[in-house]
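Trainee: From the sequence below, what's the structure:
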Amino acid sequence: MAADNSTRRVGADLAPNDVRAVRLDEIDHVILAQLTRDARTPNNALAELAGIAPSTCLARVRSLVDRGVIRGFHAEVDPAALGRDLEAMIAVRLHADARHHMAEFADRMAAAPDVLDVYFVAGADDYLLHVAMRDTATLRDFVVDQLSARPEVAATETILIFEHIRPRERR
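Mentor: Below you'll find the predicted structure:
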């Protein structure tokens, strides 16, 4: 199963099938809970858990993808296995007069190979970047060359991640 991993951009108009308007029933919640625990759950097993026929389950999963409830299916790879042992969160504040470049900034950061996630946030900062780097020199170079050198960037703050603990089962 493939899904479009596109994301809504800052200031973009909401799609007619905006997920905030999507109604989910109990069966949808069962399907989503299981796929959140294990996105590789076979359709037959997923159907059995939800108490529906496999063909119905497949149609429901496709509908959840089409409606944007399921954003995608992916493998979570430990960055250390790729030689990127140092993870950090970098808070980025843009200049007030650069607000019209926010989507461009987010796209550029999302395309950077060491950036794992880009979060548009409320508060003093505009973005949080989750990055994984080879070492501190690479992290320093990224902050200096890719962030601080950008004219739209007003400030950054880097927070090192010692350990990322993901809940085993989401409720």
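
Trainee: C-alpha from now on. contacts and neighbour counts both.
Mentor: Noted.

Trainee: The residue most central in space within the chain: what secondary structure?
Mentor: Of all residues in the chain, the one closest to the mean position by CA atoms, centre = their mean is residue 117, 5.5 Å from it. Following DSSP: H, G, I helix; E, B strand; the rest coil, we place residue 117 in the strand state.

Trainee: what's the residue lying farthest from the centre of the chain in contact with, if anything?
Mentor: Relative to the centre of the chain, the most outlying C-alpha is that of residue 53, 31.1 Å out, by CA atoms, centre = their mean. Contact analysis of residue 53 by CA atoms under 8 Å, 6 or more residues apart in numbering lists residue 47.

Trainee: if we can go back for a sec, spatially nearest residue to the residue nearest to the centre of the chain (excluding sequence neighbours)?
Mentor: residue 130 (5.1 Å; CA to CA, 6 or more residues apart in numbering).

Trainee: Another sequence for comparison is provided below:
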Amino acid sequence: MPADRATPPATFASASNFVRSLDDVDRRLLRALAADARMPNNALAEQAGVAPSTCLGRVRALRESGVIRGYHADIDPGALGRPIQAMISVRLQSHARGHIPDFMARIAELPEVLNVFFLGGADDFYVHIAASGTENLRDFVVVNLSGNPDVALTETNLIFEHVRAGLEH
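Mentor: Now for the predicted structure:
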């Protein structure tokens, strides 16, 4: 980010209630790590315009405070034999509102599930899955969602293509 475009600091809080503001250096570090989490510390420090020791301390603080939640490999589900992706909206029965944490945990453990999003609005969840085929997709919806007495409604949308957006937007 150019130096002449100052932006107000974003605020974050971790589970330990630690609160601090992100400054421009933190944002540069996060953008670089979002693009390449395997970037060596010296290259990361150079991109952020800080010393390697400062970079190391900043990244450690961002991890400890919960801003950096982890590092992962972005693997094509098709390479793992699950080429069909879908986003399934789920609405729970009104009497099942107390079961939300259990529902999320149970669904997140299923092998087809890539992400579970808890929503505000008409639907309660989006469940992003990768299935091995149409039968696997159908069985997932019928057995794990429609067959669940807490679920009132599901709507399945196939994902034709997925492009990961960067933080530059």
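
Trainee: re earlier: which residue lines up with the residue nearest to residue 117 of structure 1 in structure 2?
Mentor: Per TM-score structural alignment, the equivalent position to residue 130 of structure 1 in structure 2 is residue 128.

Trainee: Wasn't its match part of a strand?
Mentor: Yes: applying three-state DSSP, one finds residue 128 of structure 2 inside a strand.

Trainee: any idea how far residue 139 of structure 2 is from it?
Mentor: Going from residue 128 of structure 2 to residue 139 of structure 2 by CA to CA, to the nearest Å gives 15 Å.

Trainee: Who has more neighbours out of those two?
Mentor: residue 128 (21 against 15; other CA atoms under 10 Å).

Trainee: The more buried one contacts residue 84, doesn't it?
Mentor: No: the criterion here is CA atoms under 8 Å, and residue 128 of structure 2 misses it with residue 84 at 10.7 Å.

Trainee: how about stretch 79-98 of structure 1, which residues of structure 2 does it hit?
Mentor: Counting by TM-score structural alignment, stretch 79-98 of structure 1 sits on residues 77-96 of structure 2.

Trainee: So what would you say the end-to-end distance of the matching stretch is?
Mentor: Span of stretch 77-96 of structure 2 from end to end, CA to CA: 32 Å.

Trainee: And for stretch 75-93 of structure 2?
Mentor: 34 Å.

Trainee: List the buried residues of that stretch.
Mentor: 77, 82, 84, 85, 86, 87, 88, 89, 90, 91, 92 (16 or more other CA atoms under 10 Å).

Trainee: Skipping adjacent residues, who's closest to residue 41 of structure 1 in space?
Mentor: Using CA to CA, 6+ apart, the nearest residue to residue 41 of structure 1 is residue 35, at 6.7 Å.

Trainee: Show me what that neighbour aligns to in structure 2.
Mentor: So, by TM-score structural alignment, residue 35 of structure 1 is matched to residue 33.

Trainee: which position in structure 2 aligns with residue 61 of structure 1?
Mentor: In structure 2, residue 61 of structure 1 lands on residue 59 (TM-score structural alignment).

Trainee: State the distance from the nearest residue to that match once chain neighbours are set aside to residue 13 of structure 2.
Mentor: Nearest residue to residue 59 of structure 2 in three dimensions, chain neighbours excluded: residue 29, at 7.6 Å (CA to CA, 6+ apart). Taking CA to CA as the measure, residue 29 of structure 2 falls 18 Å from residue 13 of structure 2.

Trainee: Comparing those two, which residue is more hemmed in?
Mentor: A count of neighbours by other CA under 10 Å puts residue 29 above the other of residue 29 of structure 2 and residue 13, at 21 against 13.

Trainee: wait, that one sits on residue 42?
Mentor: No: if you go by CA under 8 Å, residue 29 of structure 2 and residue 42 don't touch, sitting 11.7 Å apart.

Trainee: Next, show the common contact partners of those two.
Mentor: Joint contacts of residue 29 of structure 2 and residue 42 (CA under 8 Å, 6+ apart) do not exist.

Trainee: thinking again about what came up before, please name every helix or strand in contact with the strand or helix carrying the match of residue 35 of structure 1.
Mentor: Element membership of residue 33 of structure 2, judged by DSSP states H and E, is helix 24-35. For helix 24-35 of structure 2, the elements it packs on are helix 41-48, helix 52-64, judged by 3 or more CA pairs under 8 Å, 6 or more residues apart in numbering; DSSP states H and E.

Trainee: and that helix, how far from structure 1 on average?
Mentor: Here the mean offset of helix 24-35 of structure 2 against structure 1 after fitting is 0.6 Å, by mean CA distance after the TM-score superposition for structure 1.

Trainee: Buried residues, that helix. List them.
Mentor: 24, 25, 26, 27, 28, 29, 30, 31, 32, 33, 34.
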